[in-house]
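Asker: give me a model of this one.
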Amino acid sequence: MLKLCWKVLLICCAMLDFAYAESLIAPATEQKTITATLSWGKQVDLSLPASGKLAALKVKVGDRVKAGQILLSLDQRAEKARLSAALTLFKHTKSAYAEAKREAERTQALYEQTLISTHEWQVSQNLLAKTLATQEDSKARISQAKVALDERVLNAPFAGRVAQIHIQAGQAVNNQCQSQALLTLIDDKFMSATAALTLAQWQKLQGITALQLQLADKSSYQAEVVQSGLNPQNNTPQINMHFTPQQRLLPGTQVELILPAIDSMN
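Answerer: Reported below is the predicted structural model:
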């Protein structure tokens, strides 16, 4: 009887050892999905280098705009007056230079015939150089005035949609110390999805160029992997993807990132 008990005990121990060994060999259940957060594919806060009072706001929140389209402008009356003065000055200097050039050509011919002195010839050459310098200065003033005008107009740097407007009509803009965000423009033709990873997940996803995203309604998108690395804020692994939505999605929405099977990644 005692021998039988020992045999039963040995068999039970052997079964327990086998079960334990099998648990070590069997792969642990891996997480198949992780949560990713959506954001706009491109979002830019736009500002101007100039200061002044808002004169015209040509868009509203939600408007779609084309690249180069005027979004808003500051008061330009002073800059337009400077441009007008520079154009008037250029007109006069151009006439003065033309007259000085004719006189220089006349005195050059007389000088070559030894009909005038070297001093008279030199005076005409000096006048020509002076009027030319004045004309070039007036050209520079025109360019500066045009730049000042351009700096008071905000154009869309890319085609997109107006997400936010941070200024009201008549409000003063002061960019002397720090640029003030006037308008937020987004490109919603594509969206970005970002997910935090474990180190093991990050290592297994190396070399993967596309992943699948699943929304709450079970619709899915193929997303292109654009960046995989460390989050600069907390120094943890993360992955960033871009995709083109076929429905209206909002930033901050959480979706499921489907991790590929281990075999497909090997």
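
Asker: going forward, measure contacts between C-alpha atoms and count neighbours the same way
Answerer: Fine.

Asker: quick one, what contacts residue 71?
Answerer: Residue 71 sits next to 57, 58, 59, 153, 154, 155, 156 when contact means C-alpha atoms under 8 Å, 6 or more residues apart in numbering.

Asker: just the ones in strands from the residues you listed, please.
Answerer: Among the contacts of residue 71, the ones falling in strands (DSSP state E) are 57, 153, 154, 155.

Asker: now residue 31, nearest residue through space, not along the chain?
Answerer: Excluding its sequence neighbours, the residue lying closest to residue 31 (C-alpha to C-alpha, 6 or more residues apart in numbering) is residue 259, at 7.9 Å.

Asker: quickly note the distance from that neighbour to residue 134.
Answerer: 70 Å (C-alpha to C-alpha, to the nearest Å).

Asker: could you pull out the helices for this protein?
Answerer: 2-25, 77-112, 118-150, 199-204, 262-265 (DSSP state H).

Asker: closest to residue 184 out of those helices?
Answerer: Closest to residue 184 of the helices of the chain is helix 118-150 (C-alpha to C-alpha; 19.5 Å).

Asker: another for comparison:
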Amino acid sequence: MKPMQARHRALAFTLLTLLSGFGAAAHAADAPRPGGLQTLMIRSQANGTMASHDGVVEALRQTVIAAQVAGAIVQLDVKAGDRVKAGQVLMRIDARAAEQAATASEAQAQSARAALQLASREFERQQQLFKQHYISQAALDQAEAQFKATQAQVNAQVAQLGLARTQSGFNIVRSPYDGVIAELPVNLGDMAMPGRALATVYDPSALRVTANVPQSLGASLAGPSRWLIEIPGINTADTPIVPTGAQLLPLVDASSHTLQLRLNLPAKLTGVVPGMFARVLVPGVPGAAPALRVPRSAIVRRAELTGLYVLDAKGAPLLRQVRLGAAQGESVEVLSGLTAGEQVVVDSAAAARIR
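Answerer: From the prediction side, this is the model:
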């Protein structure tokens, strides 16, 4: 009987051990997340009232000023970011060769004028002699031809002089209109060559936002009042910019099936420059794609990185880069980098401390 009792005791001990293991596993599954982080399950939300399209700020007038003559840059009066007036001198190119060419052309023109005076007097004398029947008609014709040839040479020399003077003016680079120096890729002493870019000027009073929109929106949204503009750092979706004009180019891109939309910005917007990122917001668009929205407190901004903390398979917060869309109140739309059903940490600062 004693061996049988020993077997029963061993079996009971084994069962007790297994039950205690299952209890520990269940306790671990119910353990709170590290640091008590508050999370939010991301769900798709209806987005039938607002659609967003990425765009860029452009200048209606932007000019690349290029050199028309060769020579070293001997004077540079502006730098990038300076405001300039129409006709203001931006830089000067060494003009000694052009000035010498103009001087030579002027001397040749004076010589031609002197020759023309002599030919004119000779022709007058030949006409008087012909009237007195001292010379033949052939001699008179020869004198007239000599006079006309000399006159043609004078016209050619005067035209050459005008060309030389015009080319000497190319050595002075001026601003074509009131604007801002956007780029200055040359320095004092650099060699200017015909066609080389010397400066880029744009007019800050006339800016626009250009974006590509689906062709399905083109027919229904033709007026500027149907579009709104958000420029991060300048305004938000709660205070959008209303464009002063809109233009849909009548050409559909065959690869993306989109139309190019151009929205004119109001004049005198502070801090807006060409190249800035912008969003074109389309209110009242039926059937817009579902949106993923997260609270503003979940967003992490570090230099050029925009992201949020998402729980991985082990429940640990993992920083992930995302691309944001329009903001509405205390929530922000996530365009990419996040999928429905994922857990997002609401307090990004708390998640950073755990990491």
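
Asker: the counterpart of the residue nearest to residue 31 of structure 1 in structure 2: neighbour count?
Answerer: Using TM-score structural alignment as the criterion, residue 259 of structure 1 maps onto residue 282 of structure 2. Using other C-alpha atoms under 10 Å, residue 282 of structure 2 has 19 neighbouring residues.

Asker: go ahead and confirm residue 282 of structure 2 touches residue 50.
Answerer: Yes: between residue 282 of structure 2 and residue 50 there is a contact under C-alpha atoms under 8 Å: 5.5 Å.

Asker: the residue sitting nearest the centre point of structure 2: what's it in contact with?
Answerer: Most central in structure 2 under C-alpha atoms, centre = their mean is residue 275, positioned 3.2 Å from the mean C-alpha point. Each residue near residue 275 of structure 2 by C-alpha under 8 Å, 6+ apart is listed here: 56, 57, 58.

Asker: how close does the first one get to residue 277 of structure 2?
Answerer: What it means is residue 56 of structure 2. Counting by C-alpha to C-alpha - residue 56 of structure 2 and residue 277 of structure 2 are separated by 5 Å.

Asker: again, but for the second one
Answerer: To residue 277 of structure 2, residue 57 of structure 2 is 7 Å away according to C-alpha to C-alpha.

Asker: who's more crowded, these two?
Answerer: residue 57 (23 against 18).

Asker: residues in contact with the more buried one?
Answerer: Neighbours of residue 57 of structure 2 in contact, by C-alpha under 8 Å, 6+ apart: 207, 208, 209, 210, 272, 273, 274, 275, 276, 277, 278.

Asker: how about the residues you listed in JSON lines, adding distance to residue 352 of structure 2?
Answerer: Output for the contacts of residue 57 of structure 2, formatted as JSON lines (distance: C-alpha to C-alpha, whole Å):
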{"residue": "207", "distance to residue 352 of structure 2": "40"}
{"residue": "208", "distance to residue 352 of structure 2": "39"}
{"residue": "209", "distance to residue 352 of structure 2": "36"}
{"residue": "210", "distance to residue 352 of structure 2": "37"}
{"residue": "272", "distance to residue 352 of structure 2": "33"}
{"residue": "273", "distance to residue 352 of structure 2": "34"}
{"residue": "274", "distance to residue 352 of structure 2": "35"}
{"residue": "275", "distance to residue 352 of structure 2": "32"}
{"residue": "276", "distance to residue 352 of structure 2": "30"}
{"residue": "277", "distance to residue 352 of structure 2": "28"}
{"residue": "278", "distance to residue 352 of structure 2": "29"}
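
Asker: among those residues, which recur in structure 1?
Answerer: Compared against structure 1 with both residues aligned by TM-score structural alignment, their matches' C-alpha atoms under 8 Å, those retain 207, 208, 209, 210, 273, 274, 275, 276, 277, 278.

Asker: aligned partner of the fifth one in structure 1?
Answerer: In structure 1, the residue paired with residue 273 of structure 2 according to TM-score structural alignment is residue 250.

Asker: its match touches residue 39, doesn't it?
Answerer: Yes: contact status for residue 250 of structure 1 versus residue 39: in contact at 7.3 Å, counting by C-alpha under 8 Å.

Asker: the more surrounded of those two?
Answerer: residue 39 (20 against 12).

Asker: out of the contacts of residue 57 of structure 2, which end up buried?
Answerer: Neighbour-count burial (16 or more other C-alpha atoms under 10 Å) is assigned, among the contacts of residue 57 of structure 2, to 207, 208, 209, 210, 272, 273, 274, 277, 278.

Asker: pick the one among these closest to residue 193 of structure 2.
Answerer: Distance to residue 193 of structure 2 across these (C-alpha to C-alpha) is lowest for residue 274, with 27.4 Å.

Asker: can I assume residue 69 of structure 2 is in contact with residue 172?
Answerer: No: contact criterion C-alpha under 8 Å: residue 69 of structure 2 and residue 172 do not qualify, at 10.1 Å.

Asker: mind listing the shared neighbours of these two?
Answerer: With C-alpha under 8 Å, 6+ apart, residue 69 of structure 2 and residue 172 have no common neighbours.

Asker: circling back: if I pick the match of residue 273 of structure 2, what's in contact with it?
Answerer: Residue 250 of structure 1 touches 38, 39, 40, counting by C-alpha under 8 Å, 6+ apart.

Asker: next: residue 221 of structure 1.
Answerer: Residue 221 of structure 1 touches 212, 213, 214, 243, 244, 245, counting by C-alpha under 8 Å, 6+ apart.

Asker: aligned counterpart of it in structure 2, please.
Answerer: By TM-score structural alignment, residue 221 of structure 1 lines up with residue 241.

Asker: against residue 267 of structure 2, how distant is that match?
Answerer: Residue 241 of structure 2 is 11 Å from residue 267 of structure 2, by C-alpha to C-alpha.

Asker: what's the answer for residue 293 of structure 2, then?
Answerer: Counting by C-alpha to C-alpha, the gap from residue 293 of structure 2 to residue 267 of structure 2 is 33 Å.

Asker: now swap in residue 135 of structure 2 and tell me
Answerer: From residue 135 of structure 2 to residue 267 of structure 2 the distance is 79 Å (C-alpha to C-alpha).

Asker: for residue 226 of structure 1, state which of the ones in strands among the contacts of residue 71 of structure 1 is nearest.
Answerer: For those, the residue nearest residue 226 of structure 1 by C-alpha to C-alpha is residue 155; the value is 28.3 Å.

Asker: any idea how far the nearest residue to the closest one once chain neighbours are set aside is from residue 84 of structure 1?
Answerer: Leaving aside its sequence neighbours, residue 155 of structure 1 sits nearest to residue 70 (C-alpha to C-alpha, 6+ apart; 4.4 Å). The spacing between residue 70 of structure 1 and residue 84 of structure 1, counted by C-alpha to C-alpha, is 23 Å.
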